[in-house]
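In: this one's structure only:
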């Protein structure tokens, strides 16, 4: 393939700012689904000697070069012996906790990890750690992040600014933790650590959605209110689901290490287990 070669198979139909980007191979991710076990290492489907058709900044099609019927006047850019792929998406990250990297306990189960994390949550977020995390994400090809926020005061504003600086597009999921619903009827269910920041910046609010922490750590009325708000506003609803065997044990039997950790601290005195596995309980709550 020759980057200087811009000849293309043409049709007589006029072009409306059509750009054809030709590459040695293209990963479309079309038709790919969730992978498990050995399929995690299976090669992704690709198009060799492919072309990506872009009009007004949006991808129209991707197909083999031999099948392309390009309108007269199409701008063809041959990028040579490279592989084109969609940008990476980190759908769930906690940017404001970036300064805690390598400070928690691994390899001893979920509850042991939580026990090592909770005492570290008293410190304020660190700008340099968040900025470094965003720069690293961008360096490795990430373009879009779903940032779970609300753990630390000021974390949402800090994470959003760091994403902008690194060229990342961010959606922020403002995470509720705890029981009881400290918001009035008709009031949008923003968590306390996000509410004032969003009230001060409507443009930031437009990139945020209320979310939950988990079925065992967020009151069902809060989860329902947040879910309904997301549905009404056309936003994605986010929460942690079925993270660990300890969560399943807590929700089905009301016992186990998570109950011991959260009893009297997060779980209210009258809390009782729903007697359902996490997915079934989430479905019951709607």
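Out: Okay, I see it. The shown structure was predicted, so the numbers you read here are calculated from the model rather than taken from an experiment.

In: contacts, neighbours, all on C-alpha from now
Out: Fine.

In: tell me where the stretch 1-150 of the chain has strands.
Out: In the stretch 1-150 of the chain, strands defined by DSSP state E, counting those that start in this stretch lie at 10-14, 18-27, 46-55, 58-64, 70-72, 75-78, 83-84, 88-93, 142-149, listed in chain order.

In: okay, one more to line up with it:
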């Protein structure tokens, strides 16, 4: 058994605890053992009588370690290989051919180190074949998170049990569960079963939803380039469109609720905002991935105004340049400069932590295990 880490302290000009009701802390200090926070508050009180090492960071703002709400770390070997933005079909066609293998251990370890090194403390990762390797890499880096075995296909009776290797690899703050891929690629019965399994595990249910206009066209009319691409591959013979938006179809299939992480939600129909808000889903936005693929970006201000809880994710290095969540915040402000800074900071911290059921993440508070991150200077004016 390893000895417990020696407590150390961090001091900074300001801290945003993200604890409801807490005001910003000026001249703040934290005492930590590893990533676990033992105390937080005004430096004068916290450091009184503390005799361990103190790292004075100077004129910076501390925030909780971030939570990346959507990643595919097993695709990290595809960094820099995606084609120029040309729409979802072009990108998906490339990915089908490129993703025959998963990231080797050294590439996966480097990707996780990048995640940790840019202020992220936890990841909700969607995995196909390398879930166990991802879980081990997260644990080795001291990160928390959830690794989701992605369910695809139309065989309603397929087992949704976790692979033994993935179940064995979980632990130390890294949980494992299942998730759906998308409405067009996973049978409705499988999606409902997957959500039920997530409830048994006490984990959120993640689903790619309304990512692009072709998905909207598929479900409303059954026509278009995307429909032609899926015919004979993922859509069963005789499949008929439900004649409603993907969001409305997900609601009709019983897939939306407070436990649902709806990833992307770029292409929405009138009424979809109300469905998402009434369902109390968390919407995970991946703005740089959406732009890189060429599908537009989600209407974050409209989602926030409707009362939809937001989270942010990097998606994979098959559709993004890096795994730095701060760059997602920058992209969001570029697309929507009117978006309130508090909403973005909540999307990076407390919202995904709440979805995970982890009150020990997303906050600077005693007992939190997410450590801290330094708010980049160029974002401080917007977020602090």
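Out: Arrived safely, thanks for sending. It should be emphasised that the depicted structure is a prediction, and the values quoted were computed from it without experimental measurement.

In: on that earlier part again, closest one to residue 219 of structure 1 among the strands of the stretch 1-150 of structure 1?
Out: Closest to residue 219 of structure 1 of the strands of the stretch 1-150 of structure 1, according to CA to CA: strand 142-149, at 17.7 Å.

In: I figured residue 312 of structure 2 hits residue 66, correct?
Out: No. The pair residue 312 of structure 2 / residue 66 is not scored as a contact, 9.6 Å apart, by CA atoms under 8 Å.

In: need the counterpart of residue 143 of structure 1 in structure 2.
Out: Aligned by TM-score structural alignment, residue 143 of structure 1 pairs with residue 121 of structure 2.

In: which residue lines up with residue 182 of structure 1 in structure 2?
Out: In structure 2, residue 182 of structure 1 lands on residue 157 (TM-score structural alignment).

In: any idea which helix or strand carries the residue nearest to residue 379 of structure 2 when sequence neighbours are not counted?
Out: Distances taken as CA to CA, 6 or more residues apart in numbering place residue 330 nearest to residue 379 of structure 2, at 7.6 Å, with adjacent residues excluded. Using DSSP states H and E, the element containing residue 330 of structure 2 is helix 325-335.

In: the next helix or strand after that helix: which residues count as buried?
Out: Under the assignment DSSP H and E, the closest C-terminal helix or strand after helix 325-335 of structure 2 is helix 341-348. By neighbour count on 16 or more other CA atoms under 10 Å, the buried set for helix 341-348 of structure 2 is 341, 343-348.

In: which residues touch helix 341-348 of structure 2?
Out: 18, 66-68, 304, 309-312, 325, 329, 362, 382-384 (CA atoms under 8 Å, 6 or more residues apart in numbering).

In: re earlier: what's the match of residue 182 of structure 1 in contact with, if anything?
Out: By CA under 8 Å, 6+ apart, the contact set of residue 157 of structure 2 is residue 190.

In: isn't there a strand covering it?
Out: No. Residue 157 of structure 2 is assigned coil when assessed by DSSP: H, G, I helix; E, B strand; the rest coil, not a strand.

In: the nearest residue to residue 192 of structure 1 once chain neighbours are set aside: neighbour count?
Out: Spatially, and ignoring its direct neighbours in sequence, residue 192 of structure 1 is nearest to residue 150 (7.9 Å; CA to CA, 6+ apart). When counting by other CA atoms under 10 Å, one arrives at 25 neighbours for residue 150 of structure 1.

In: hang on, isn't residue 150 of structure 1 packed against residue 176?
Out: Yes. Counting by CA under 8 Å, residue 176 is a contact partner of residue 150 of structure 1 at 7.5 Å.

In: on that earlier part again, now the strands of the stretch 1-150 of structure 1 as CSV including mean neighbour count and distance to residue 275 of structure 1?
Out: Shown next, in CSV, are the strands of the stretch 1-150 of structure 1 (neighbours: other CA atoms under 10 Å; distance: least, CA to CA, whole Å):
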stretch, mean neighbour count, distance to residue 275 of structure 1
strand 10-14, 12, 63
strand 18-27, 22, 44
strand 46-55, 20, 46
strand 58-64, 15, 47
strand 70-72, 18, 60
strand 75-78, 20, 59
strand 83-84, 18, 48
strand 88-93, 15, 28
strand 142-149, 23, 28
